Every structure is written in C-alpha cells, then in structure tokens.
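In: sequence? don't have it. structure:
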C-alpha cells in the first residue's frame, strides 16, 4: 500500500519583483496513516510553505516542482473539482492563530458545520465538540466568548468535520499557556491513536514536537537538514541547527540555561509595591473577582516573573500596576508613594514605568516608520532634547545598529525579533525605571527568544532597569528572573526566589504548571 502522504523532490519558488525566490528545495517526506510527523524550524525556513503545498493553498505567485502524493494521487495534477473534493474530506488544515482564523461574527457551531454542508458529511457538531473535549453548549458561542485553548479546539473540530485521513496542524499551540497546550496536544495525540489519522505537526518548539511526534524533520533555508525518529533526533542531533533549536528553550532546573549571573541576584529596595490589590469586573453575569488581595514587590534593578495560565489575572494585575485600571481595593506604591490619580500625575508615572506589549506586530502602527514609532512617546511626554538623537540612542540600547539605518523602515520590513526591539526602544526612549513586559517572547522563534532575553538582562546590567515579566513560560522564568510569583484564579499562591519556587514548589498549582511543561528529554 502507498503511504498516506509522500513528497518527492518538492520545490516551491515565489515570483517577486527581484525574480524567483526558492522557498523550498528538494524536500522528500513520507507519512503513514496513524503516524505523526513533526516539521521543525524557524520562521522563513519553508515549513509552512511545505504544509500549504499539500492542498495547493499557496498564493498564485508560487511555482511548485516535484510530486505531492496523497493516497498515491498527485495533488499537483488534480483538477479543481477533484481538489475541492479532497480538501476537508481527505485532508484538512488547522491553521496557525485560531484568534484570527475564526469568523468573529458567526457562532462557532455554524463554522464547524460549514464544511459538513459543503461536502455532504453526516457528522454532528455536538459529536465533534465531544471529540475535542468541549461541551455541546459551546456551539452557540462566538469566538470572543472562548479562551485561546477553546478556540484552538474549535479549529481542530472543524478540521475533523469531514473525517479526513490527514490533518496538518500549523503551530497549533503557539501563545497557549502550558496547561492548555498540554490539553491540546493530548487531544491531537488521542485522535491519531483512536482514529488512525496521519498528523503533520509544524512548530519551532522542539519540546512540543518531542511530546507528540513519532518522526521529526528539521528544516533550514528551505531544505531538510535532519530527519529520523523524534526522540533520536532530539537526543542526538547531528546537524548544528538542530542542536541550536534544542538548546534554545530553557530546561527548568538546568543551570546551563540560567542566564542570570550570581552577582546579578541582589537585595534591592522596593521600587513598585502592590498591597492587598483587588480588581473586580462587573458585567451581565454579575461580578467577576479578577484579582484578589495581591501583595507583590519589585525591587530596583530586579526581574520578577509573574506566571500562570490564561485567565489567572496576570494581565489585569499588570494593567492595574501601570495605572491603566483603578483597583477595587488595595493600593499601588511607587518608591513609597501611592499612584497619583490625576491625568498629569499618571502621565509622569508612566514615564517611569513602561509597558512592552505581547504582540509586536499589533503594537506597531503599520504605516509608521521605526523613527515615528519610537518618537511618539517622546512627543506625548514632551521630552526635551534633540528628538533624532534620543530616538537613535533608544534604538542603539535595543541593539538596532546602526540606528539611523532603521529610521525610515516600516514594520513589515522587519523580522519578528526586530519588531520586538522597536517596541522595547519606544519604551526605553522615555528613560523608565521599570519595564512591564507582557509575554515578550511568546510568538518569537527559538533563537530570537534568546536574543530578546539577553537584551533584557543587558538593560538591567547597564541601566539598572527593573522588569516585571508576565508569562506562562516557566522556562523563561528560570532563565532570567530573580524571583517568581505564581498566580491562580486571581490569587498569588506562591512567590519567592526562582530556585525555591521552581525546584521545590510548595503549592499544588505550581506543581501542576511544572508537570505540564513539555520537555525534549523522555
């Protein structure tokens, strides 16, 4: 019998104004039914192009070479009618970014039912929701009423709607917290085992692929540089790029991944302090207690990681510390003084405490150049001095050099890591004492994550800058934080030095978080 999926000499070239660009070069891959193949690599390596080529979902500018055999039939030579019949029914895709892939104005049940109607399927929406471990009542929800993990499961339910034999999952757990990530990976693994489907998993995170895949192929510059059984490839990589990917995600408890030098961890006076902080939301469903009696300190020059799963209250706490939301009770002190209530006082305070947003692509105006993006804060706060010199200095501190060469550049012309550096430069331009960084590396490639974390540590060493890092990534906390505070259902359940909390957790929830962290080792 022929394999479920076989790629023979696959090449993909994109036509551009500068001529053809080779995105994929001579890729050979095989996937059997009931098997999971991991496709690893960083942004731009060609892994998503390979995945989209399987169902001819590439743009018109793409030229495909080689063979793509689905159950022995070459997809590249199928008529449009045959291809339409194959999509959803024989092979389907779980697209990256469930937040944007779902129609915001349609109930999710109707979206799951759409491919069933188009292909004359018989599956029931309630049965599909049950397969992805969601209650049938969720069918009546709109996307904005669901958590990130629930939206991702809706995408998986849509992919399963017409009983395909092949499912391609493109970064299905990016930006999900570790508990939800483990749940989604568990759903995918169970579906492969129980239904015998073939699964292609695309990710830049080797620990995610190690916990899910039978085989692993590592891509770089459009080609496969290493392939084999997943555990063997990760345990004994032969290619330097595979070794670099494996080393990029910190292992909690491994001293080799601890970036903070012993002399950096020091006692410091409180810079920002929350005392008995509580925040309530009032809506149609009544009062939601988002933050409950939180006591938290950040010292001068200290890095504190606030960790917890989605909905735990981390971001609400951060917004309240920034003065973007008034607390229901309790107070926030900066250098011993309670946060001002006047607009002028809050503006001055926010020069000292700056926010670095999670998604640099959304944080930057696509029509503003790098110069305009960094200069905006200087103009709002009417900072005296030579504006161009201040912008250049901020870009240089964010390691965008030479800074003047970045002045005219637009966000879409930058890599993900460069965009994050521009966001950080915008904060640094105001000379703050504290950065509040909300998931600063969640959507970045492995190597770029390391660069941004090293940048934050460098800013602490050179400028004495303190940071509150909001994250669901315990590896990140282990890598750069001095102290960790663990949040669950609005309550700080545990806090202390990194080695104390992460190596000897006292609260059951902290132990649950640590147990859910995927690992590249068995």
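Out: Nice, I can see it. No experiment lies behind these values; they were computed from the predicted model shown.

In: Please count neighbours and contacts with C-alpha atoms only from this point.
Out: Will do.

In: For the stretch 1-150 of the chain, which segments count as strands?
Out: All strands of the stretch 1-150 of the chain, identified by DSSP state E, counting those that start in this stretch, fall at 5-16, 19-31, 36-40, 62-70, 73-74, 91-94.

In: neighbouring contacts of the first one?
Out: If you take C-alpha atoms under 8 Å, 6 or more residues apart in numbering as the criterion, strand 5-16 is touched by 20-32, 49, 61-72.

In: How about residue 70, nearest residue that isn't a chain neighbour?
Out: In this structure, residue 70 finds its nearest non-sequential neighbour in residue 5, 4.8 Å apart by C-alpha to C-alpha, 6 or more residues apart in numbering.

In: Pasting the second one now:
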C-alpha cells in the first residue's frame, strides 16, 4: 500500500533576530490511507510546526528541508495554484482554538460553505446556493448538529458545538487527510469523548487518514493506532498507541503518561507528577467539621436569555469549604460551576440564598465586601488573559496590595513571588508576561492572589491551558500552599484526574444543582448519581480497578 503521507528527514527552522532556531529535525513518519497517527509532546516540542508544514501553513520566516510526500507528491515543491487546490480538497486542518479560528461576525453555515465555493466538486462550475445549503446541512448532520445551527453565530454555540463546526469545515471538500491540532483542549470529558468518537467514526466510515496532535497521551491512545512522541524537535519514540501508553520507554514519554493520572490509582493521590518531591499527605484526611470557612446555603442565580426565558444557572446549591481543605467542583461546561464561583466571590448577586465567610453573611457591598475579597481570592484559568501584557511581574502582583492599601509594597510582592515558588523573586520583577513560560505566568497569577494573604483560593480551571509537566508543578504548588499556609481552596474543573490528584472532597454539578458531594474516594470510586458515572465513563484512559485503589 502506498502511503497517504510520508515525511522524509523533515527539518524546520525559523529565522529570528538572534539567528536561526531549529524547531524540527530529521523527522521520518508514514501514514497509510485510513490510518490514524497521534503526535504527542509539550509546547515547543515541534509537533504543531511539523503538522503545519504538511500544508505549508508556516510563516515566511520558516525554512523547510527534507520531503513532505502527500499521495507521492512533494508539497515543498508545489506551485501556489496546486497547493491551493490541495488545501481543503485533499488535506485539511482542524485548528486548536475553535473560538479563535471561527469568524465571530459570520454565521457558521456561511463559514462551512466557504471552502465549498472555493473548491467546487465540479471543476470550473460554481455550485448553486441550494446545492451549497444542502451540503452544509449534510455536513452538520455528519458531525451530529441539527441543520438549524447553520444560522447561529459562534458565540451562540458551546465549546463542543464550535469544535464540531470546525470538523464539518474540514470535511467540506471530502479530503483524504485530516490534521487535528489539539481538538479537545479545554473541552470537558463528556464533550471530549463525543468529539473523539466522532473523529473515530468519520475515519472508519470515510476511510480518512487522521493525524491528531495532543499533549495528552490518554486522548491519543483512545483514538490513534500509533503514537509518535516528539521532544526537542525529534521523534523520540513511535509505537502502537495502547502499547506506548501502558509501557512508555523514553523518559519524556513516561513523563507525559504520568502527567494525567488514572482516577483510582493510589500512587497519584496527593502526588501530581512533578520533578520536585512532595512530602506525603495524610493518607486518610478526615471530613472536616465545625464552621466552614466559605459556605453557600440554598444559593440560586438565574439569567434571562435573548427570548426572555429565565435560565436557572445555580438552583439551590449548598456547598462548604473548610479550613485546610481542597474541594473540587466538577461538571461539564454550562453546568453552572463558574456562575457559582462568581457568586461566592461577590462578583454576581444571587436571586436568593446566602454566602457566608467564617460563619458570617458576606456583605453585598461597601467596606465589608472589600474586606471579604481580601480573604477569598480568584485564580483565573488563562494566565495569558489574566495578565496585562504591558505590565511587569512586579506591577501585576502589586495591584492587589495597592488597591487594599497594604504597607511595604515591595516586600509584599517579593514574599508573594517566593510563596508561588518563583525563585529568586528579584529575578522576575521586571519581566513582562511574554518573557515567561506558561507555568511561570500561572505562578504570577497565583502570586497576585497570595499577595493579599487570603484564607481561600478559588481557582477556575487553573491548569487547563498548561503543558502536562507544568500541570503537575502547579498542582503540587497548591498542595504545598495548603500545607505551609493553611490555605483552603475551591478548584473548579472538568478534569477528574485533577480532583483525584489534589482534592479532599468533590462536589459534582449538573444543570445548576449539586447532584453528589463527598470525599474523593466516595464520589470517584463509588459514584451514586448517573451523571457522575457518565463523567467517569467518558475518561479516555478509564479508571483504575477498584482493587488497585484499596477498595
């Protein structure tokens, strides 16, 4: 069988002001028609550069060497007209950030139709509007969306629906190869499972070749026949997917596999994958008693949609976070968990119910609310958005102390950076966000919260946008902060592995309600509610056998 895609000694380098930087070196890969290949690696490993080189989507500063053979034809030597025909019609890309890849001011049906008009099925004959509309409806049906969604704008769709639209666009011209770049990043486990199942079905039904790029080995093992692991621009290991996931040979492959723990595996309980050893946590942390530090009682929050219909985002929630405790609030996108967090922080007024701190109701405004916000601090999901790109690290961390009029600003900033393990802190004061790694940026965000010496951190998806190894470092930092400073935390996440890694208790949210609450072992190893069971069933790597967890 002739390969659909073959890379021979592929090299890619970028011209920069400081000289030439090599991103990909000596890569040899092969994909047969209808085959599936996963490419794993962290940011900077070269995996996206390698994939984008297949359709010459790299910037002008890139220099490509070696051969890229698509159906035996070298992409690197194609003239522009031929390359334009190959894109979409023979190979297409599903980009990582659907919200950024879709035009926010155009209806999604128009965006799916665009490649159909650019590459008509019959050469030289433009399709009629009726033919295009029929094909768009067919493509939406293929990705399990109703044809009526063609009239929607991107902001009116959920994350999973936007990703399905991206897949529909990629399928528009019936390509033989699809390159999916992190297609499930930031999606909750159920939507992720749906998108992975959709891609697998399309590959099987339409005999499409699939290259999937991810830093999550469990996602690739669930979808791809083979996995190639990239590190520092090179392929360091390539083997059958299930085999590589269960018994990785290369040191970097092992680190990637360890970064996403198996729920129920006792080895990763209070032990996220990290290069820094952690003192052991108490094996059986007791369920806290007494007055909660932060609590919600019968909390209700609703909104009106564009039609005037009232949507109940939080529907009678009771939740407590005690001192020296980490609670994971888990659920799908749209379950109401972020609205609940905003209400707990005093950023959203409830329709009814009460939020209390250390037994006292939280004031609705004035100095009382200001004082409360010193004690309960928010850590945002995306450090790139949370930090002002024009502000130095010093300015970012000093903002809170200035607002609250704290004395000795510089000492406060240095202490907060030290607590967030940015060492030595003086080294980071003058740096701008773009001069930091993703993990360092998230530590700056955490330092900004710590600068006010809070009692509770509310962390909204604190590691969703981070690499696998950095994820472990940040989760380990949260555990050390709990141990050293006695900090309590409410961690909002769709990642059940994170809950297993660091949480004492889990609260599961579904359609505005808490449907199950208990210790991590109770909820994740012996779930009672059907929704909790569906979350666990959707995990790409599954869960460990009950016996492995000591049950």
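Out: Perfect, thanks for sending it. It should be emphasised that the depicted structure is a prediction, and the values quoted were computed from it without experimental measurement.

In: what comes up buried for stretch 147-162 of structure 2?
Out: Across stretch 147-162 of structure 2, burial judged by 16 or more other C-alpha atoms under 10 Å covers 147, 149, 150, 153, 154, 159, 160, 161, 162.

In: export these to a markdown table and tack on distance to residue 325 of structure 2?
Out: Output for the buried residues of stretch 147-162 of structure 2, formatted as a markdown table (distance: C-alpha to C-alpha, whole Å):
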| residue | distance to residue 325 of structure 2 |
| --- | --- |
| 147 | 47 |
| 149 | 43 |
| 150 | 46 |
| 153 | 41 |
| 154 | 38 |
| 159 | 31 |
| 160 | 32 |
| 161 | 35 |
| 162 | 36 |
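
In: out of those residues, what pair is the most spread apart?
Out: Between any two of those, the greatest separation by C-alpha to C-alpha is 17.7 Å, found for 147 and 159.

In: So for structure 2, which residue is the most central one in space?
Out: Among the residues of structure 2, residue 186 comes closest to the average C-alpha position under C-alpha atoms, centre = their mean, at 2.9 Å.

In: Now do the same for that residue: its match in structure 1.
Out: Residue pairing (TM-score structural alignment): residue 186 of structure 2 is matched to residue 175 of structure 1.

In: Please identify the nearest residue in space to its match, excluding sequence neighbours.
Out: Distances taken as C-alpha to C-alpha, 6+ apart put residue 442 closest to residue 175 of structure 1, at 5.4 Å, once the chain neighbours are dropped.

In: what's near enough to touch the aligned residue in structure 2 for that neighbour?
Out: Superposed on structure 2 with TM-score structural alignment, residue 442 of structure 1 falls opposite residue 464. By C-alpha under 8 Å, 6+ apart, residue 464 of structure 2 lies in contact with 185, 186, 381, 382.

In: from what I can see residue 164 of structure 1 touches residue 71, true?
Out: No: between residue 164 of structure 1 and residue 71 there is no contact under C-alpha atoms under 8 Å: 11.8 Å.

In: if I look at the two, which residues touch both of them?
Out: With contacts defined as C-alpha under 8 Å, 6+ apart, no residue is shared by residue 164 of structure 1 and residue 71.

In: hmm, back to that, in a strand, that's where the residue nearest to residue 175 of structure 1 is, yeah?
Out: No: using DSSP: H, G, I helix; E, B strand; the rest coil, the secondary structure at residue 442 of structure 1 is coil, not a strand.

In: Start and end of stretch 268-286 of structure 2, how far apart?
Out: End-to-end span of stretch 268-286 of structure 2 (C-alpha to C-alpha, to the nearest Å): 19 Å.

In: what's the answer for stretch 356-368 of structure 1, then?
Out: The first-to-last residue distance of stretch 356-368 of structure 1 comes to 18 Å (C-alpha to C-alpha).

In: Ok, stretch 504-511 of structure 1 next?
Out: Criterion C-alpha to C-alpha; first-to-last residue distance in stretch 504-511 of structure 1 is 9 Å.

In: Which residue range of structure 2 does it align onto?
Out: Stretch 504-511 of structure 1 lines up with residues 526-533 of structure 2 when matched by TM-score structural alignment.

In: For the contacts of residue 464 of structure 2, please prepare a markdown table with the additional fields distance to residue 488 of structure 2.
Out: Listed next are the contacts of residue 464 of structure 2 as a markdown table, based on distance: C-alpha to C-alpha, whole Å:
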| residue | distance to residue 488 of structure 2 |
| --- | --- |
| 185 | 28 |
| 186 | 25 |
| 381 | 18 |
| 382 | 21 |
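
In: Tabulate those residues (CSV), appending secondary structure and distance to residue 534 of structure 2.
Out: Formatted as CSV, the contacts of residue 464 of structure 2 follow (DSSP: H, G, I helix; E, B strand; the rest coil; distance: C-alpha to C-alpha, whole Å):
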residue, secondary structure, distance to residue 534 of structure 2
185, coil, 19
186, coil, 18
381, coil, 25
382, coil, 27
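
In: quick one: which of those is nearest residue 42 of structure 2?
Out: Closest to residue 42 of structure 2 out of these is residue 185 (12.9 Å), distances taken as C-alpha to C-alpha.

In: Now do the contacts for the closest residue in space to the closest one that isn't next to it in sequence.
Out: Distances taken as C-alpha to C-alpha, 6+ apart put residue 96 closest to residue 185 of structure 2, at 7.2 Å, once the chain neighbours are dropped. By C-alpha under 8 Å, 6+ apart, the contact list for residue 96 of structure 2 reads 180, 181, 182, 183, 184, 185.

In: hang on, isn't the fifth one packed against residue 195?
Out: Yes: contact criterion C-alpha under 8 Å: residue 184 of structure 2 and residue 195 qualify, at 7.2 Å.
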